[in-house]
Every structure is written in C-alpha cells, then in structure tokens.
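Peer 1: With the sequence up front, the predicted model follows.
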Amino acid sequence: MSNERDVSLDAMRGIAALAVFGWHSMLAFYPLSSGYLGATPIAESARSQFWFVAVHGAGAVAFFFVLSGFVLTRLSLTTGRTDILVRGLIKRWPRLAGPALVAVLGSWLLFAVGGYFYAPAAALSGSSWFARFGGALTDSSFQPSFVGAFLQGAVLTFLRGDSTYDSSLWTMAYEFYGSLMVYALAFLLATRPALRARLIVIGGAAVACGAANPALIPFVAGFALAALLPRQGLRVPAPVGVIATATALLGCGYTQGALGFYAPLTAIWPAWLPIPYLYAAAAALLIATAEGWAGMRRLLSRPWGRACGELSFPFYLVHVPILCSVGAYAFLATRSAPAAIAATLLVALVGATALAGFSRWWLARLNVAVGVVTASFQRGRLGRTGPIASPP
C-alpha cells in the first residue's frame, strides 16, 4: 500500500476515536439522551437519530478492530513476506504497552493528588456511568496504587482486560489477542495466494470466532479484506463511493432495536445474529471504499488527516481520565455540559500530543531492538546451516 493510503486509514482511525469521545461525553453529561442510561424510550433517544453514528462508540471500536486486522496483515499477504509478520509479532505487545502504561500511570497520579471529580459531577448530571469512573469501577474495594497501576498498564490490561484506571482500556485484551490471531492466520496464507486456500482459512476463522467470541469477528473481517482485496485495490467511482460510504455509516451507527433513521435495519437485521457481524461488515466496506475511491483517499490524506491519525491512539488512551478530571471539574464550575466537553477536548488533545511524542520515541527504540533481535536470529540460523552458495 502507498503512504497516501496509510494516511487515509490513519485519519479514519482518528475520526473513530473522536466518535468514542463523543459517546463517552454523552454518557457523562447527557445520560438520558444516550438511550442506555435511564428510561428514555429508544425512539426519543440519540440511538434513533441519523447523526448517532458520529458518537457511536461500539461501532467505532469495531472499526478499530477491523482496521487492525487489515493493516497488520495486508502488506505480508500482498507480498508473501513473512519477515514483516515476525517483526510485527515481536513488537505488538510492547508497542501497545508503552503508551498504555504511560496513560495508566497518569491516571494513578490523578488519583494520588485528588484530581478526579467524577463523583460529584455524576451526582449533578445523573449519570451512573460517570459515577463509576466511566464504568471502570464495578465495586467499592478498588484502592489505587502505583504497583497496581504499573502491572495493569504493562501486562494485565492485555492479558485480562483490566481497566480500572482507564475504562477505555477494556479493548486492549481484544486488540492483543485479535492481533495474535490475525498474525497466525497471515502466516498460514502469506505464501499461499490461491483463492481457495484463503477462503478456507477465512471461513474456518469466522466459524471459530463466531462460536467462541463474536467480538473477535471484526478482526477476521479485516484479515479477510486484506487477503481478498486485489493487490492494487479497487477502483471505486465517486457515485459508488458515496453510496458505499453511506451504507457503511448506516451499519456502523445502528444499535439493536433503533427506530427513526435506523428503522430499516431493525426491520431486516435478525435479532439472533450478533451485532458485531454488522459492524464488521460495515467497517470492512468503509475501508475498502477508502482504499478504492481516489477522492475520499485524497481528502483523508491531507495534513489534517495525518495529524488526526497520529493522535488517534494517544487520544483514545487519555480522554476518559481527562473527562473524569478536567471535564468533571469544568462541569461543576460552570454547570454547562458544552463547556465541560470543550475543556475535555482541548486538554485531551494537548495530552494526546505529548503522548504521541512519547509513542514516536518508544517506537523508534522498539524498531532498533527488534532489528537487533532479528539480525541475531538470522546470524544464528546462518551459523547452523552454513553459508548458502550463490547460484551459478
């Protein structure tokens, strides 16, 4: 894939991170409008409004997972190179853990200095989600500690999904295990370009994930897109691109039983079919459209898209602690939800910029370390097998 395409996909990740921020802001300051907290009829909640896709956290998270399945395996599946997968596999946990650990330790520090104001703010807004620290605290026995924060940010959030210091980190276990799964699948297919082999592996993975945990289906969808999309992508005419994008956004914004704008999907989507299947298909369609529609790719590849993509993961990591500290304080001081959301967004962007700087430094160190490890492995392998004679 070209650099331009990479930027366009990163920009879409950033837009999805803003959707998650919008969803959490709604849960904190407009809980009745969310349609999840309180007794607001679904037809009168945001879930039935056309713009709900812009703040639909579940659809955005599914998009993250599909995008991971796609970008982690696409280059290897189109070139047949497995060394890309080896390096990616070695880096995956530390690549995620570095920024996550910084965010969790920052949250611990806010606990230590009394910087959180979510409880009184929740009493004012009436949000049970806010009262539980963004849904992170499910019991009253939690006691913040530096050691606990360090273990959670470095290891436990990836192995068990622990997220008591930052509720957004519940996705990290899925991200970690889903990444391992698609790397393994890519190893099977990187040197097997035959369509039949790819369909068999994809079908088997989909059946296994559907039976074990449908939440992993988006990773399979991203991997399937990486394996089946033509090497040069698709050429999507503008009219088709508009229709495909609108259809994908409709799917990403849907929640079970929604009415109003989303009523057609309620009529045709069977209640017994897990909703991750719909989100996975919609996100895959959106990515395929962005890859093939030149106009969309150019729009997303502009400098704003590059910045949006670079800040996406750091912003995702820091926005809930900032919402529960700065946002909650601003809400108590002003009694204004818009002012609290604006303050949260501003400070979260500053924090994300700082964390993005750390992430660049961390990734550079990781790349050096992985280069040393892989070079040592190759030298050891050469020593065991002896020099390889050049062909005549």
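Peer 2: Received it, and whenever you're ready, just let me know what you need.
Peer 1: make it CA atoms for all contacts and neighbour counts henceforth
Peer 2: OK.
Peer 1: and the closest residue to Val53 other than its chain neighbours, how many neighbours does it have?
Peer 2: Of all residues beyond its chain neighbours, the one nearest Val53 is Gly253 (3.8 Å), with distances taken as C-alpha to C-alpha, 6 or more residues apart in numbering. Applying other C-alpha atoms under 10 Å, we find 25 residues neighbouring Gly253.
Peer 1: what do you get for Gly383?
Peer 2: 10.
Peer 1: Same check on Arg81?
Peer 2: 15.
Peer 1: Leu188 is in contact with that one, correct?
Peer 2: No - using C-alpha atoms under 8 Å, Arg81 makes no contact with Leu188, being 11.6 Å away.
Peer 1: List the residues that contact the residue nearest to Val53.
Peer 2: Contact analysis of Gly253 by C-alpha atoms under 8 Å, 6 or more residues apart in numbering lists 52-54, 56, 59.
Peer 1: do you know how far it is from Ile90?
Peer 2: As judged by C-alpha to C-alpha, to the nearest Å, Gly253 and Ile90 stand 35 Å apart.
Peer 1: Just give me the closest of the contacts of Gly253 to Arg231.
Peer 2: Nearest to Arg231 among those, counting by C-alpha to C-alpha, is Gly59 at 27.2 Å.
Peer 1: Presented hereafter is structure B, for comparison with structure A:
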Amino acid sequence: MTTRFGYDLRENHLDGLRGWAAIFVLVSHLRPLLPENFKIPRIFFADGMLAVSIFFVLSGYVLSIGFYRNTSKRRVIDLAVRRYPRLAIPVLFSCLLTYALLNLNAFYNIEAAKITGNKDWLPVFFHFTTSITEVFRYSLYEIFIDPLATPSFNPVLWTMSFELAGSFIVLGILLLCGKNKYAQLTVPAIFLAVATIYESHFSGFAYGMIIAQLTAKSHSNWNKGRIVNTLLIVALTLALYVASKRELADNALLLPVCAAICVFCIHFCQVLRSFFSMKISTWLGALSFPIYLTHILVLFSISSWFIVKANEFNISPEITATSTILISVFCSTLVAIAFKPIESTAIKLSRKISKTILYARSSNPLEKVNDA
C-alpha cells in the first residue's frame, strides 16, 4: 500500500506476525475455559502477554519506520491526528457489542467458571448493569486514560491507554528529533532507558523505534546468508523459551526484551519473513485487531454457553475441551470477519479527519505542514 506521501507502509511479514500474535492472545484466554487436566501449557502460542508486548514493539516500528526512511514530519503529524479515531471507533463498537450481549443475558462465563473451576479470572467480568451513556464514556475516554477503568466492557482494552500514549510518545520523539541524526539515536535510547527503569510497557515502543532505525540504515544484503538466518532462528527460539520460563513478576522487564528479539529475528530472517508473509499469515494480519477486540466476547458467550450445555449432557471433559477450542477459534474468526468493515471504516474516517484538519485549506496538501 502506497501512501499519499509516496512510500510503502505495509510489510506483509509484520502484518502476518501481528495476526499470529492475535491468535496467541485468543489461545491464552482459552486456558481458563478448559478443565484443570486439559490446560494448554504457557508456551509461545498460549502466551497472551508476550503477544501484547509484540503488539507494542510493532506499533513503535510501524509508526517510526516511514520517518526514518524519509524524515517526513508531515507523515508524523498525519499519523498523530489519525491515531485516536483509528483506535477509538473499533473500541466503541466492541463495547456496544458487549452492551447488547449484556442486555440479552448472553454471557455464561460465571456458570462456566463453576464447571471449569476457574475462580480468579473467568467469573470476574460481565455481571453488571450499565447504560448506553456509560458505554460511550468508557469507550471514548476512560479506557484511554485508565487501563483499570471499571466496569470493564472488554478485559483486553487495558492495552489501549498504553497504545495511545505510547503512539503519541513515539510520534512526539520523531517530531522533536527531526533530521538531527544525533538526536535520532540518543532520544529513543533515553526513552528506552526510562521506560525500562520504571518497568513500563512503553519500552516495547522504544524497541520498535530502534528496530526501525536499524531497518532504515541496514545494508540490504547483510541478512541473506545461511549462517545469519540460522542464528536469527536460534535467537528467536531462545527468546520464546526464556519468555515461557519467566515468572509473572518479571513480565514488565523481560517480556519487552523477548518481544523485541522476536520482532527483530522475524523481520530480518529471510526464512521467517517468508512464513509470516504467507497468505494465511497476512489474512490473519488483516483480522488481527478485530480478533483482539472481539474474541473475549465470543469466549464468554458462545464458548461458555457450550461448556454449560456440555456439562448438562454429561459430555466427557476431553471432548468438551477439544470442542471448546475448535468452536472458540472458528466463532472468533467468524465474528472478526464480520467486525472487519468497522475497522476499515475507522481507518478511512481517520484519514478523512486528518486530511480535513491538516490539509483542507491548502491547494497543495503536502505543503501545508513544514517538513523542516
């Protein structure tokens, strides 16, 4: 995809990685719905927190790579204007879906929790009364400033405050640095150091910026050798292994590092790029945000309902667990496909808003913003 600024924004392998990361979040949230003797081990494809850290690294990369390739402040300002509506509109509709399901009494997560034995997560959500006004306030304001805003219309939305603030920090740093090469190197490094000291999720955005700089400055052929690609695959494997062995208390420090290594290796390894550029990967990438926003609603309604009914009919735990996994993945994908037009509309509308705000009064839109 070519932007109006004349350069390509899409990198298929990174879209593919984002798609698989969304699936990993889905699988990780499936674990509480399964019987104790049928738990999916917390390895990379069931590690939702690692996947979220990968999202943050990818955001830092995608938001900054265009600037490092072209040093265009115009695109930075354009991205800043577009960022909030691009996130908020899909978030709003996911919460409206929650509101509809609440009013239809379609959530069965509390009943399912009694069957599966999960007491600390599954039964916590979706047992409150609310109003449409509260839906709009939560979706458009509260969740973007407070990751623990209650009542929670969608448990995965805690990331939105980090996503929005992290995006603005990245874009602000790019505007601050401009064409100053020294500032481009030092300011992201300072951002990373501060975020790491405070054990913040923002460190993922900083790692993404650094990977973007390496991409913009790297020699095009350095990573085409068999030895280099083998080393990158080994590094990826080690990062996934370390992430799977971490203690929860170490998430804020260790996960961004592991996530950055994953993104770096997949980005620069030709073999891994090929896999994540396959049609199935890029198709999942196109659905990644809809999957992320809606899968919890599927799990707590359709999947939980199935668990309740399977228990009523005395279906064996093994068959119930296997069927729950298949139903959850299928229905989450189906709902995400139906939700995709909402995201597409949000993207188009955010571009129109940016164009209206920044360029409407100029006969030559690209001259409206100073690129110095």
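Peer 2: In hand now; what should we look at? Quantities reported herein were computed from a predicted structural model and do not represent experimental measurements.
Peer 1: State the distance from the residue nearest to Val53 of structure 1 to Ala283 of structure 1.
Peer 2: Here Gly253 of structure 1 is placed at a distance of 11 Å from Ala283 of structure 1 (C-alpha to C-alpha).
Peer 1: now Ala103 of structure 1
Peer 2: Per C-alpha to C-alpha, Ala103 of structure 1 is found 27 Å from Ala283 of structure 1.
Peer 1: and if you look at Arg384 of structure 1?
Peer 2: Arg384 of structure 1 sits 46 Å away from Ala283 of structure 1, going by C-alpha to C-alpha.
Peer 1: What of Phe176 of structure 1?
Peer 2: According to C-alpha to C-alpha, Phe176 of structure 1 and Ala283 of structure 1 sit 19 Å apart.
Peer 1: picking up where we left off before, more neighbours, Arg384 and Ala283 of structure 1?
Peer 2: More neighbours surround Ala283 than the other of Arg384 of structure 1 and Ala283, with 29 against 9 (other C-alpha under 10 Å).
Peer 1: how about Leu254 of structure 2, what does it touch?
Peer 2: Going by C-alpha under 8 Å, 6+ apart, the list of residues near Leu254 of structure 2 reads 243, 246.
Peer 1: May I have the secondary structure class of it?
Peer 2: Assigned state for Leu254 of structure 2: helix (three-state reduction, DSSP: H, G, I helix; E, B strand; the rest coil).
Peer 1: repeat for Trp272 of structure 1
Peer 2: Secondary structure assignment for Trp272 of structure 1 (three-state DSSP): coil.
Peer 1: burial count for it?
Peer 2: When neighbours are defined as other C-alpha under 10 Å, Trp272 of structure 1 has 6 of them.
Peer 1: same check, this time on the one 10 residues further on
Peer 2: Ala282 of structure 1 is surrounded by 28 other residues when neighbours are defined as other C-alpha under 10 Å.
Peer 1: okay but it is in contact with Gly251, surely?
Peer 2: Yes - between Ala282 of structure 1 and Gly251 there is a contact under C-alpha under 8 Å: 5.3 Å.
Peer 1: can you give me the helices in the stretch 1-150 of structure 1?
Peer 2: Using DSSP state H, counting those that start in this stretch, the helices of the stretch 1-150 of structure 1 run over residues 3-29, 31-34, 57-71, 74-79, 83-112, 118-125, 128-131, 146-151.
Peer 1: Show residues contacting the third one.
Peer 2: In other words, helix 57-71 of structure 1. Applying C-alpha under 8 Å, 6+ apart, the external contacts of helix 57-71 of structure 1 come out as 9, 13, 16-17, 19-24, 53, 171, 175, 178-179, 182, 218-226, 252-254, 276, 279-280, 283-284, 287.
Peer 1: average gap between it and structure 2?
Peer 2: Once fitted to structure 2, helix 57-71 of structure 1 is off its aligned match by 0.6 Å on average (mean C-alpha distance after the TM-score superposition for structure 1).
Peer 1: okay, and that helix goes to which residues in structure 2?
Peer 2: Using TM-score structural alignment, helix 57-71 of structure 1 lines up with residues 48-62 of structure 2.
Peer 1: Now which residue in structure 1 aligns to Ala206 of structure 2?
Peer 2: With TM-score structural alignment as the criterion, Ala206 of structure 2 pairs with Val220.
Peer 1: got the angle for the longest helix along structure 1 vs helix 118-125?
Peer 2: Using DSSP state H to define each element, structure 1 has its longest helix at helix 337-385. Calculated by axes from the mean of the first three to the mean of the last three C-alpha atoms, to 10 degrees, helix 337-385 of structure 1 forms an angle of 140 degrees with helix 118-125.
Peer 1: which helices and strands does helix 337-385 of structure 1 pack with?
Peer 2: Packing contacts for helix 337-385 of structure 1, counted by 3 or more C-alpha pairs under 8 Å, 6 or more residues apart in numbering; DSSP states H and E, involve helix 83-112, helix 303-322, helix 328-334.
Peer 1: Please name whichever of the ones you listed is nearest to Val368 of structure 1.
Peer 2: helix 83-112 (10.8 Å).
Peer 1: buried ones in that closest one?
Peer 2: The neighbour-count criterion (16 or more other C-alpha atoms under 10 Å) identifies 84-85, 88-111 as the buried residues of helix 83-112 of structure 1.
Peer 1: residue in structure 2 matching Trp23 of structure 1?
Peer 2: Taking TM-score structural alignment, the alignment pairs Trp23 of structure 1 with Ser28 from structure 2.
Peer 1: what sits against that match?
Peer 2: Contacts for Ser28 of structure 2 (C-alpha under 8 Å, 6+ apart) come out as 42, 45-48.
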